[in-house]
Every structure is written in C-alpha cells, then in structure tokens.
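Student: okay, here's the prediction I keep looking at, along with the sequence it came from:
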Amino acid sequence: MPIYLMSERTRSVTIPSQALALSITGSVAEAVLNVHAAADQPVVRSSSQRSVLPIVIGPLVVSVRPARGDFFGPDTVVQLAIGPDTADGVDPVQVVFEPVDVSGDSDVELATLTPTGTRIEIAVSAVADRPLNPLGTAARAAARKVVGRRSELSSHAVVIAVDASASMRSAFSNGSVSAAADIVVGVADAVGITDVSAVLVAEKPVPVPTEPAGTLADSLRNVEPRWSAGARWSTIAGNGARTVVCTDFPTQTLRQRFPVIAISNDPRLETDCAVLRPPRPGADAAAEVLSQPAVLERIAISLVRGLM
C-alpha cells in the first residue's frame, strides 16, 4: 500500500482516479470537514468528519471550519487523510497529511484536488506551523483571528528594539521583556515573518546574541544590559527592518513612529499601542498573559496593525 505523507517537503502527489474517502482526525469534535466544488460534483457526507467522492469531476477544495462559533479554540489540531472509499482495489493508495494546528482560524483550506485525465493531483494548502513556545503559539493564534492563515513567507524582518534605560530593570527581571518577545515572534509568524531579532537601545543599538538551541525570549531573559539614563530612539531608524519598540515610557512621538509594546499599568496607552501589564509579584509574566486571552488578543491585534 503506497502511503504519501504530505508536508512542506512533499506539496503534491498524483494518484489514480477512483472513488475517494476524505476524513479528519484529531480535535474532530471542534471541526467540520467541508468540500467546496461545482454543483455537479457528487459528495456523500457520512459524518461531519468524513465525506466520500464517488468520482472527482473537477477541481475542488477541502477545508475545515469550526463546529461551534466563529473561530477554532486553542489547541485545535486536525489531520486530513485521503484514500480509496473501499479496500477492494489492489495496492490502494493512502495520502496522509501532517497535523495542522488551526487554533484561532475560522475556515482553513487543507488541500486541493484536481483531476488530470486518468489521475488526480492532490496538493497541500496548509502545512504544519513551525514550533513556538506556548505564549508564541497563543499569540500567533490570536493574530490569525485578524489576518487568517498565510501560506507564503514574507521577506521582511522584524527587530524588537528594547529600552535599556535603568527604569526597565524590573521589566527584564520579572519576565515582561521576554514575554513581549514571545508575543512579537508569534504575531510576526502569523503574518509570514520568521526573521525576528532584538537590540538593546541605550546610547546606540546593541544586538542581542541568540543561541541556535534557544529562543529570542531566552536570550532576552539571560542578557545583561548596560543600563543607561535613557534610550536614543533616533539611532534605530533606517535599518531596513520593521521595528517594534518595547519600553516602559512610550512617548507620543515614539508611538507615532513605531508599533510599541508598553510595559505599563496605564490603560490610557491602549488607544494607540499594545500594553503588557507587569505581572503580580512572584508571578510569571508569560503565564500571566496566557491566562488572559482577551488581553493577549488586544496586544496581538495592535501589533498586527503595525506589522502589516
């Protein structure tokens, strides 16, 4: 039995024309399998998670949508499989797709089927996400509620310009800065940007070194800034990347020039920048914002506007 595993590396295969069964597994209670095709395409739906195509007449799209509500909830992972409707054939072909995390999405196209003579071309539409840590994954899902799922990568880069003023000591020590980095990485990934780095801004920008096995948040958690009396934001202009500023003192001029994550308890700042409140004493900043999905969604939406 030939088995094809569809992924980023194997984006399409062709199989003999035959009656096909399409099914999803995983978080199936939260998902409904859809087949989008011309009116004359026969589709036999045996359940919300399984459909049969007695014949493939023309191009069609296979997708999933939430069973309840407008968006998939957190940790919703589905896996598509396509194979013969019966086991009577000799050496039947099975096409298995990588599991896809659809959290935060509303309607996700998984695959396309296109008849070509006596064969059917099956192509991947949604590939598995690159792994992020829990806060980055949640931020990506929150951003997708705004931008949807994007399959093309962007050539742009993002630089997080972190204020290295002495007043930011607590933001580094309580984990707020590393949490902000996780959020930016997740939101950037949602809009197709995977090149995210950081600089510490004092008299001039100082790149934050990263380890191959670590994350940007890890690097910011372990970095030892040379504290200054203030950040010279004029030094970060013209670097060719999209800059996100992380500071505890976002001036109006700064908010007008850059997307900003403000480490602050001032709700007035939420009108024109993302606000990440410092955690309670002894609490973990990442865990704290993860426990407040509405807050994370507000931050993600604000950043999306600045990165698009």
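Tutor: Thanks, I have the structure now.
Student: okay, CA-based contacts and neighbour counts for the rest of this
Tutor: Noted.
Student: roughly how far does the closest residue to Arg226 other than its chain neighbours sit from Phe249?
Tutor: Using Cα to Cα, 6 or more residues apart in numbering and skipping residues adjacent in sequence, the residue nearest Arg226 is Ala164, 7.1 Å away. When Cα to Cα, to the nearest Å is the yardstick, Ala164 and Phe249 sit 11 Å from each other.
Student: shared neighbours of those two, anything?
Tutor: Among the neighbours of Ala164, none is also in contact with Phe249 (Cα atoms under 8 Å, 6 or more residues apart in numbering).
Student: surely the residue nearest to Arg226 touches Ala231?
Tutor: Yes: at 6.5 Å, Ala164 counts as touching Ala231 under the criterion of Cα atoms under 8 Å.
Student: those two - which one has more neighbours?
Tutor: Per other Cα atoms under 10 Å, whichever of Ala164 and Ala231 has more neighbours is Ala164, with 28 against 22.
Student: mind jotting down where the helices sit in this protein?
Tutor: Ranges of helices within the chain are 134-147, 169-173, 176-190, 216-222, 252-257, 285-290, 293-307, based on DSSP state H.
Student: of all those helices, which lies closest to Ser154?
Tutor: Nearest of the helices of the chain to Ser154, taken as Cα to Cα: helix 176-190 at 9.3 Å.
Student: okay, one more to line up with it:
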Amino acid sequence: MATYVLDGKASATLPRRPLAVQLATATPTTGVRLAARTADGASTRVIQQSPGLLILPRVDVETTIVAVPDAGRSNFDQGTVVHVSFGPDGGNDPSADIAQLTPRDVSGMSFIELATVAPDGPDTLVVQTRLTIPDAPLPPLAAKARVACRGVLRLDQVPEADAVTVRCIVDSSASMAALIASGAVAAAGDVVAGVAAVVGDRPTIACTRADGATEEIAPADLGEFLSRPPGNGFGLLMGSRPTSPAVGRSLTVIITDGPGTGLTIGTGPRSGEATLVISPSRAATTRPGFIGAQIEPPQPGGDPREALIASPERLTTVVAGLLAATELGSVRR
C-alpha cells in the first residue's frame, strides 16, 4: 500500500476501478459537499453516498472533483479545513494505493476545485491536484488574512493572468512610533502578507519606508520586519510614491495613521492603491475618494494581531477594503 500526498503540481496513478472520494472537515459543523463535473461543466455519473463520500463507478473522461457548501449555505463556515482522499471503492484491500490532498482552509469560499481524475490507459487513473500552489507557512494573522482574502474573492488562488504585484509603503513619521511599538504596524503588515499570498504574482512584497529605499520581503517575514523601527529613525516622510513605479497590475498598500500625511494615494476604485489606516476613529475612511480600510490600535497591553484573529468578520472587511483598489472583483465566482 502506498499513500501519495499531493501538493503543488503532484499527481498519483491509481488502478482503474470504481473510485471513492472521501472528505473530512476540521470544523465543528458539516456544511461541505463533494461534487463531480466534466471539463464542459456537465455533471457526471456518480454515487453520492453522503455529502462527504462520492463514488465514481467509471471514469472515461477527465472529471473534476469540487467542494461546494451544503445544507443551504452559500459559503463555507469559518474554520472549515477540508481533507480529501482518493482510493478504491469498498476499502477492503489493505494493499490498495491511496492519494491524499494536502489539507486546505476554505473558510468563506463558495466553491473550490480539488482535483481531476482522468483515464491513463486501460488499467490506470491519474489523480492530479488542483491545489497547485501549496499554502506557504505564514504567521497566524497572515494565515487568517489569506483565508479572508479567499472568502472575499470566492477562490483559492488568483489565476496567474489576474495576479498583481503587491507593494507596501509605510509611513515613518514620528506619530507612527507608538504604533510600531504596540505591534499595530506589524499586524497591518500581516494583513498585507495574507492578501499577497492569494493575489500576488511574486514570492516577495516590495516594502518602502522612511528614506524611500525599497526592500523585497517574503510574506512570512513582513510583519516581523515592520515590528522594528526604521533604521533611519522616525520623522521622515516619503513622497507620495515608491522610488520605482509599479509596472502592470499592482496593489500598493499605504500603512499610515491617517490620510493627509502625503502618503495617501488611492484615488478611486481599481486604482491599484489602497490605504490601511491605523486609528481608533473611522472618520478617515469616510472621506470622499478613500479606498482602503481601517484597523484600531490596541488598548494598553492588548495584542492587535490577536484582536483581528478573534474577529474574522472585521478582518474580512479590512481585506475587502484593500481589494477594492484592484480589478480582482472580475475574477470572483
């Protein structure tokens, strides 16, 4: 018996016989159902023994296995992590090979393609994962922001043709010192990192601070990078744009404690430029032409990261505000 764990672009070859697709979820409720369809979108012959157990008696054409919300839901519940395996129907053969997909958090999404099953000669089937980009490890808040971004866009990963270059500009004026010390700026960086993990076209985020110098930071490291004071000190205010202009599709997020600093550059929906304001007041977000979102600084002794993790609805609102600066609404399902 061999167990194939499929991630990236991996595939597995299984005997061509009736195939069982089984689903387990790491969530206190169910609400997930497996389905199968062919390349033209038509349904194919299956035996649906339960929402989480699908039998393919025969596979003659490429068939896509998907997960959809069940029990009247329009989206998957928060905290829904799907675990999917493929093996022979019956499960009585201890020597049978099994293919498993890497677990995937689908919270807030309304649909996800999991894998394809296709004939490969008279005796074998090929199972190919559709989760082509494995989830890279991220800090807890960044991982939650990634989940929120998927929920807003209703997809697992933005197609390559729609991906954007993600950039981050950080206000380094003196008023930001307390927000860096409290962890609020790091929390904002984690949110940007989570969004970049879904919509970004590069493995790094271009981050610009203080003197206008830009560093390429991995999403997993952005929050930690922004938890440290700028090397040139505070009180330095950049011009309104990075030293090198964005080329092609982009999302530039300005992290600041309020519009009016000279950093706010978003001028309207789909401008590619959004402002993430760290302020106890939402007044800044009501200004005409504002595109972006607001997060509150922590109370004394509070943890801004934990506060956002504990409020998935608020985190989703923040992520949606940043995405409003892009054209990614066109790829929503």
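Tutor: Yep, that arrived. Worth saying up front: this structure is predicted, and the values here are computed from it rather than measured.
Student: now do the same for the residue nearest to Arg226 of the first structure: its match in the second structure.
Tutor: Structural alignment (TM-score structural alignment) places Ala164 of the first structure against Ser172 in the second structure.
Student: thinking again about what came up before, contacts only, for the residue nearest to Arg226 of the first structure.
Tutor: For Ala164 of the first structure, the residues meeting the contact criterion (Cα under 8 Å, 6+ apart) are 200-202, 225-228, 230-231.
Student: which of the residues you listed tops the neighbour count?
Tutor: Val201 (29 neighbours).
Student: what about it, distance to Thr243 of the first structure?
Tutor: Computed as Cα to Cα, the Val201 of the first structure to Thr243 of the first structure distance reads 12 Å.
Student: find the nearest non-adjacent residue to the spatially most central residue of the second structure, please.
Tutor: In the second structure, the centroid-proximal residue (Cα atoms, centre = their mean) is Arg146; its distance is 3.1 Å. Among residues not flanking Arg146 of the second structure along the chain, Gly194 sits closest, at 4.1 Å (Cα to Cα, 6+ apart).
Student: also Pro229 of the second structure?
Tutor: Leaving aside its chain neighbours, Pro229 of the second structure sits nearest to Ile180 (6.8 Å; criterion: Cα to Cα, 6+ apart).
Student: kindly report the same for Gly266 of the second structure.
Tutor: Leaving aside its sequence neighbours, Gly266 of the second structure is closest to Glu273 (4.6 Å, by Cα to Cα, 6+ apart).
Student: OK, contacts around the one you found?
Tutor: Contacts of Glu273 of the second structure (Cα under 8 Å, 6+ apart): 250-254, 265-267, 291, 325-326.
Student: again, only this time at 10 Å
Tutor: 166-168, 250-254, 264-267, 291-292, 322-326 (Cα atoms under 10 Å, 6 or more residues apart in numbering).
Student: repeat for Leu254 of the first structure
Tutor: 233-234, 245, 247, 260.
Student: which single one of these is nearest to Val52 of the first structure?
Tutor: Checking those against Val52 of the first structure by Cα to Cα gives Val260 as the nearest, at 49.5 Å.
Student: trace that closest one over to the second structure, please.
Tutor: In the second structure, Val260 of the first structure lands on Thr275 (TM-score structural alignment).
Student: okay but the residue nearest to Arg146 of the second structure is in contact with Val319, surely?
Tutor: Yes: if you go by Cα atoms under 10 Å, Gly194 of the second structure and Val319 touch, sitting 8.9 Å apart.
Student: what is in contact with the two at once?
Tutor: Residues within reach of Gly194 of the second structure and of Val319 at once, by Cα under 10 Å, 6+ apart, are 145-150.
Student: list buried residues within these.
Tutor: Buried members of these, counted by 16 or more other Cα atoms under 10 Å: 145-150.
Student: of these, which is the nearest to Val158 of the second structure?
Tutor: Using Cα to Cα, Arg150 comes nearest to Val158 of the second structure of those, at 8.8 Å.
Student: quick one: map that closest one onto the first structure.
Tutor: Counting by TM-score structural alignment, Arg150 of the second structure lines up with Arg144 in the first structure.
Student: again with Ile47 of the second structure
Tutor: That one, Ile47 of the second structure, aligns with Val44 by TM-score structural alignment.
Student: which residue packs closest to the corresponding residue of the second structure for Ala19 of the first structure, ignoring adjacent ones?
Tutor: Structural alignment (TM-score structural alignment) places Ala19 of the first structure against Pro18 in the second structure. Excluding the flanking residues, the one nearest Pro18 of the second structure by Cα to Cα, 6+ apart is Pro57, at 4.3 Å.
Student: my guess is the one you found contacts Ile47, does it?
Tutor: Yes: look at Pro57 of the second structure against Ile47 with Cα under 10 Å: they come within range, at 7.5 Å.
Student: common neighbours of the two, please.
Tutor: With Cα under 10 Å, 6+ apart as the test, Pro57 of the second structure and Ile47 both reach Ala20.
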